[in-house]
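Colleague: coords below, sequence missing:
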């Protein structure tokens, strides 16, 4: 009999989102994720399967309607575009869908956010 989860998935996704937005996908190690979320290694892998699967769930949640009004969501989209989309079709599809559904100002929004990180 499987043990019930001792964590709220939405809370873990929010904690992981903050880490990925700050460090990037490649910069965030599994140990960083364990520290940020408070999960044990086995729990993280059982719940999400891999770091990549966790990132996909984080990205999908971040790109919910209204994402353009949330700077952290824009940061996650930038991370996905820079680090994963060119070689990961499902991540690329999430990015493409979000951009297409967001309207015509997306390029300006992404550019402004990138420039904000230079300060």
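Modeller: Looks like it came in fine. As the structure is a computational prediction, the values presented were derived from the model and not from experiment. Residues are numbered from 1 along each chain as shown.
Colleague: C-alpha only now, for contacts and for neighbours.
Modeller: Fine.
Colleague: element containing residue 74?
Modeller: helix 71-83 (DSSP states H and E).
Colleague: so which bits of that helix are buried?
Modeller: 72-81 (16 or more other CA atoms under 10 Å).
Colleague: tell me what the following helix or strand past that helix is packed against?
Modeller: Sequence order places helix 89-102 as the next helix or strand after helix 71-83, per DSSP H and E. Applying 3 or more CA pairs under 8 Å, 6 or more residues apart in numbering; DSSP states H and E, we find helix 89-102 packed against helix 51-62, helix 71-83.
Colleague: below is structure B, check it against A:
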């Protein structure tokens, strides 16, 4: 009989979400994970199999606990501008990890690509709010939301709020 696990797996995954969302997959070493998560290397490998295994668990958790509830809220809005506002107000590391997974891991990892594309499709459908706007508009709104999320991550203190700019853009696009 093996020793009982000395850590809370759910808490380790939650902490890994924050770490991967902040520094990306390639920006984190196994040593970083061991140090930050407080889990012994052997325990990490035994539980998750690899860094990639922990990453996939973290990505799934972020999408389930941060992004899926956001998608539900966006889908219940009155229209695209309100859906975008809801998306821009989102807190938590979920969208940040989704952005990083999209640009960093999806091109190299087919499993991550499938997860990302499924999630982006959900956001596309929700981005129209309750209006049933066309696929092109929904896809553009998703791209705008994620692009503004990237801008917000890199904004210096005192820079204009990317969210306000996004709402203005959506209103103008929908008027034409």
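Modeller: Thanks, I have the structure now. Computed from a predicted model, the values in this text were never measured in an experiment.
Colleague: got a TM-score for the two of them?
Modeller: Here the TM-score for the pair of chains, by TM-score structural alignment, normalised by the length of the first structure, is 0.92; 119 aligned residues with a CA RMSD of 1.4 Å.
Colleague: thinking again about what came up before, take the buried residues of helix 71-83 of the first structure and write them to a markdown table, including distance to residue 50 of the first structure.
Modeller: Shown next, in a markdown table, are the buried residues of helix 71-83 of the first structure (distance: CA to CA, whole Å):
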| residue | distance to residue 50 of the first structure |
| --- | --- |
| 72 | 22 |
| 73 | 21 |
| 74 | 23 |
| 75 | 21 |
| 76 | 18 |
| 77 | 19 |
| 78 | 21 |
| 79 | 17 |
| 80 | 16 |
| 81 | 19 |
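Colleague: circling back: how far off helix 89-102 does the helix holding residue 74 of the first structure point, in degrees?
Modeller: For helix 71-83 of the first structure against helix 89-102, the angle between stretch directions is 130 degrees (axes from the mean of the first three to the mean of the last three CA atoms, to 10 degrees).
Colleague: mean shift between helix 71-83 of the first structure and the second structure?
Modeller: After superposition onto the second structure, helix 71-83 of the first structure sits on average 1.1 Å from its aligned residues (mean CA distance after the TM-score superposition for the first structure).
Colleague: roughly how far out does that helix sit from the chain middle?
Modeller: Between the centre of helix 71-83 of the first structure and the centre of its chain there are 7 Å (CA atoms, centre = their mean, to the nearest Å).
Colleague: now do stretch 90-99 of the second structure
Modeller: 3 Å.
Colleague: and it, end to end?
Modeller: 14 Å (CA to CA, to the nearest Å).
Colleague: coming back round to it: which one of the helices and strands packed on helix 89-102 of the first structure lies closest to residue 112 of the first structure?
Modeller: helix 71-83 (10.2 Å; CA to CA).
Colleague: give me the contact list for that closest one.
Modeller: Where contact means CA atoms under 8 Å, 6 or more residues apart in numbering, the residues beyond helix 71-83 of the first structure that reach it are 17-18, 20-21, 24-26, 59, 62-63, 67-68, 91-92, 95, 110, 113.
Colleague: ok, stretch 41-60 of the second structure next?
Modeller: 5, 13-14, 16-17, 20, 25, 30-31, 34, 97-98, 112.
Colleague: picking that back up, now the helices and strands packed on helix 89-102 of the first structure in a markdown table, with distance to residue 41 of the first structure?
Modeller: Listed next are these as a markdown table, based on distance: least, CA to CA, whole Å:
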| stretch | distance to residue 41 of the first structure |
| --- | --- |
| helix 51-62 | 11 |
| helix 71-83 | 23 |
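Colleague: so where's the longest helix in the second structure?
Modeller: helix 135-154 (DSSP state H).
Colleague: which strands or helices does the helix or strand following it pack on?
Modeller: Sequence-wise, the next helix or strand downstream of helix 135-154 of the second structure (DSSP H and E) is helix 162-175. Judged by 3+ CA pairs under 8 Å, 6+ apart, helix 162-175 of the second structure is in contact with helix 80-88, helix 135-154.
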